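Student: Structure of the sequence below:
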Amino acid sequence: MEKTYLNRFFTRSNIINPQINKDLVVHNYMLLKGYHRNEYFFKNTLFNKLVIGKYSFATTAAFEEVAIGKSKADFVLVNHSHGVVFEIKTDLDNLDRLYTQLEDYSTVFSELYVVTSEKNYYPVYRAIKNFETVGIIVLTNGVNLSIRKEAINFDEYLDFNYLFKLLRRNEYEDIIKRHFSVLPDVPPVYYYKECLNLFKKFNIKVAQNEVMKKLRERKKLNQVKLVRELPMEIRWLMYSSKLNRDELEIIIRQYK
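Tutor: As a prediction, the model looks like this:
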């Protein structure tokens, strides 16, 4: 089975195709597990093991490709007001930019992990040995998440500007109104800057907590809980596809 086929198979447009059934999904996912552990396989494993297996939809949200600086975090988990980045490095990935990516992520998140394979553990370890606070998780052959190096919370690089950039306008307005009662009364051209200036009055950890809570609130509980009813092989794909409740219910019926 070609790897290109497997990459294309686990896409939203393909999975919602009524001609695709559960047996085919399970079969192709087993091929991913055995022969082609791509980025989707890693993300789906993180989602099933952590969001569904360890935490709760009521307190936890997950995101992918979160833009921070010049990088995009592969998998971000927010539990209550604590966020963690999981940067995925499969056997196919280049490690040249890894250190720079982690520097970008540390402007917003205090806990960082690199998730990789058994084969790739030592190359990853060598690549980040000078970034002592970053943890390493190995996705084992048995599809377990093995922490080989524990992450250490690190706040020194947190940056108000990067934190603020993650917020939508309605989100930062809500934060400012709750803390300062009113919004800036300035011409539109200065509005964003004045909101940012107020945001910078917080303690940096308070600012970080406010941003994490807003990220978590973006996931609607009554919709994402339905993802648990889907086959585990496609849960992350459907969770991250921003489907509404009716669309999710149609897919659940398709894969019964």
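Student: C-alpha only now, for contacts and for neighbours.
Tutor: Will do.
Student: give me the number of residues near the closest residue to residue 230 other than its chain neighbours?
Tutor: Excluding its sequence neighbours, the residue lying closest to residue 230 (CA to CA, 6 or more residues apart in numbering) is residue 252, at 5.7 Å. Residues near residue 252, counting by other CA atoms under 10 Å, number 16.
Student: and residue 252, what element?
Tutor: For residue 252, the enclosing helix or strand under DSSP states H and E is helix 245-254.
Student: repeat for residue 77
Tutor: Counting by DSSP H and E, residue 77 is part of strand 71-79.
Student: Proceed likewise with the subsequent sequence, for comparison:
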Amino acid sequence: MKKAYNINQLRDYSCLFSRSEVNRWIDNDFDSVNLKIRRYDDKIAKTTYLKYLKSVYKVLQKFYANEYVYKNEFLNQWLIKELGSEKSIIFNEFRLGKAVADLVMFNGCSRVFEIKTLLDKESRLNSQLEEYKKIFNEIYLIIPNSKIETYKNYHESIGLIAYNQEKKEFLLVRKAIKNHSIDTDSIMKILHTKEYRNIVKEYYGEIPICNDFEQFNVCKKLIEEIPQEELSKLFIETMKQRKIFNRFSSNYKEFNQICLSLNLTDKQKEKLFINLNSTIVY
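Tutor: I've put the predicted structure just below:
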């Protein structure tokens, strides 16, 4: 590992940990990786793509802690520990309204984690937080250690988790204050037809007889009558039923976040890492 890297090289490296790249690796296409090797690392000893990419990740971790590094390290160091005995589920880039949450976790409560690196601006944060307050029990900002004072100014109910890049670890700065209110309009935009019908059936014991054109409005009206705290619990249990593949690897921990992003099955992951273990040919 060098003592310093050109910013263009670091940006080039960061592009390797993207959804489109990983899809190419699954298809055994390493043209883009080979291009980076020829451009920056043509003196490397004979090795595998896996070992090369692991070394690239270490470079990013030390010199260019972008959103992928933050997400992946937070997933490995923090969220995976919460996937214990209680059934939990983690979503990547969870869309609600005009906002897209970086990471969302449903277990005993609903939590959203919004990442703000040194490369990010704060301009959209207030509107994002307003969307999150409509849905989640707890909201956390994941921020650089050097930005704690800046983000402390946001509402005291927002939790803060700081990332120390030198130590490569996260610290809980401020715990989020739990909120049980939930906005019906917002969850109805998230729920699938089968899901909101199941919530109605779970709470009322039956689904009212109505045609396909009426069911959304009928179910929405009934869901609005469910007490907020009970609705929050029903929403969490509903989201935990979605088919998300949350099995993570300690051997390939550099790739856990991208596998989550693509929602790869065990079979797809197996194919990915078989391909990555092939010897570099560029």
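Student: Who are the packing partners of the strand holding residue 77 of the first structure?
Tutor: Other helices and strands packing on strand 71-79 of the first structure, by 3 or more CA pairs under 8 Å, 6 or more residues apart in numbering; DSSP states H and E, are strand 60-68, strand 82-89, helix 98-105, helix 204-217.
Student: In TSV, list the ones you listed along with distance to residue 15 of the first structure.
Tutor: As requested, those are exported to TSV (distance: least, CA to CA, whole Å):
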stretch	distance to residue 15 of the first structure
strand 60-68	19
strand 82-89	23
helix 98-105	31
helix 204-217	26
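Student: right, so these: which one is the most enclosed?
Tutor: Counting by mean count of other CA atoms under 10 Å, strand 82-89 has the highest mean neighbour count of those, with a mean of 23.
Student: Measure how it sits relative to helix 204-217, angle-wise.
Tutor: 70 degrees (axes from the mean of the first three to the mean of the last three CA atoms, to 10 degrees).
Student: Would you mind confirming that residue 251 of the first structure makes contact with residue 17?
Tutor: No: using CA atoms under 8 Å as the test, residue 251 of the first structure is too far from residue 17 to be in contact (9.2 Å).
Student: more neighbours, these two?
Tutor: For the pair residue 251 of the first structure and residue 17, the greater number of neighbours falls to residue 251 (18 against 11), based on other CA under 10 Å.
Student: What are the neighbouring residues in contact with residue 33 of the first structure?
Tutor: Neighbouring residues of residue 33 of the first structure by CA atoms under 8 Å, 6 or more residues apart in numbering: residue 41.
Student: Give the equivalent position in the second structure for it.
Tutor: Counting by TM-score structural alignment, residue 33 of the first structure corresponds to residue 61 in the second structure.
Student: again, but for residue 51 of the first structure
Tutor: Residue correspondence to the second structure (TM-score structural alignment): residue 51 of the first structure is matched to residue 79.
Student: Count residues in the vicinity of its match, would you?
Tutor: A count of nearby residues for residue 79 of the second structure, using other CA under 10 Å, gives 18.
Student: just residue 81 of the first structure next, same as before
Tutor: The burial count assigned to residue 81 of the first structure is 17, neighbours taken as other CA under 10 Å.
Student: same deal with residue 13 of the second structure?
Tutor: Applying other CA under 10 Å, we find 20 residues neighbouring residue 13 of the second structure.
Student: Would you agree it is in contact with residue 63?
Tutor: No: contact criterion CA under 8 Å: residue 13 of the second structure and residue 63 do not qualify, at 11.0 Å.
Student: just to revisit the earlier point, ok, and what's touching the strand holding residue 77 of the first structure?
Tutor: Contacts for strand 71-79 of the first structure (CA under 8 Å, 6+ apart): 43, 51, 55, 59-67, 83-88, 101, 104-105, 212-213, 215-216.
Student: Break down the stretch 51-200 of the first structure into its strands, ranges please.
Tutor: All strands of the stretch 51-200 of the first structure, identified by DSSP state E, counting those that start in this stretch, fall at 60-68, 71-79, 82-89, 111-117, 135-139, 145-149.
Student: Which one of those strands lies nearest to residue 39 of the first structure?
Tutor: Among those, the nearest to residue 39 of the first structure by CA to CA is strand 82-89 (7.0 Å).
Student: on average, how far is the closest one from the matching bit in the second structure?
Tutor: Superposing on the second structure and averaging over aligned pairs (mean CA distance after the TM-score superposition for the first structure), strand 82-89 of the first structure comes out at 0.8 Å.
Student: which residues in the second structure does that strand align to?
Tutor: Against the second structure, the aligned range for strand 82-89 of the first structure is residues 109-116 (TM-score structural alignment).
Student: can you list the residues that contact the matching stretch?
Tutor: 67, 70-71, 101-105, 122, 132, 136-144, 233, 236.
Student: just stretch 256-263 of the second structure next, same as before
Tutor: Contacts of stretch 256-263 of the second structure (CA under 8 Å, 6+ apart): 17-19, 22, 68, 71-72, 75-76, 91-93, 244-246, 248-249, 269.
Student: Just the ones of those residues in helices?
Tutor: If you go by DSSP state H, those have 19, 22, 68, 71, 72, 269 in helices.
Student: and the fifth one, what does it touch?
Tutor: It stands for residue 72 of the second structure. So residue 72 of the second structure contacts 253, 254, 255, 256, 257 (CA under 8 Å, 6+ apart).
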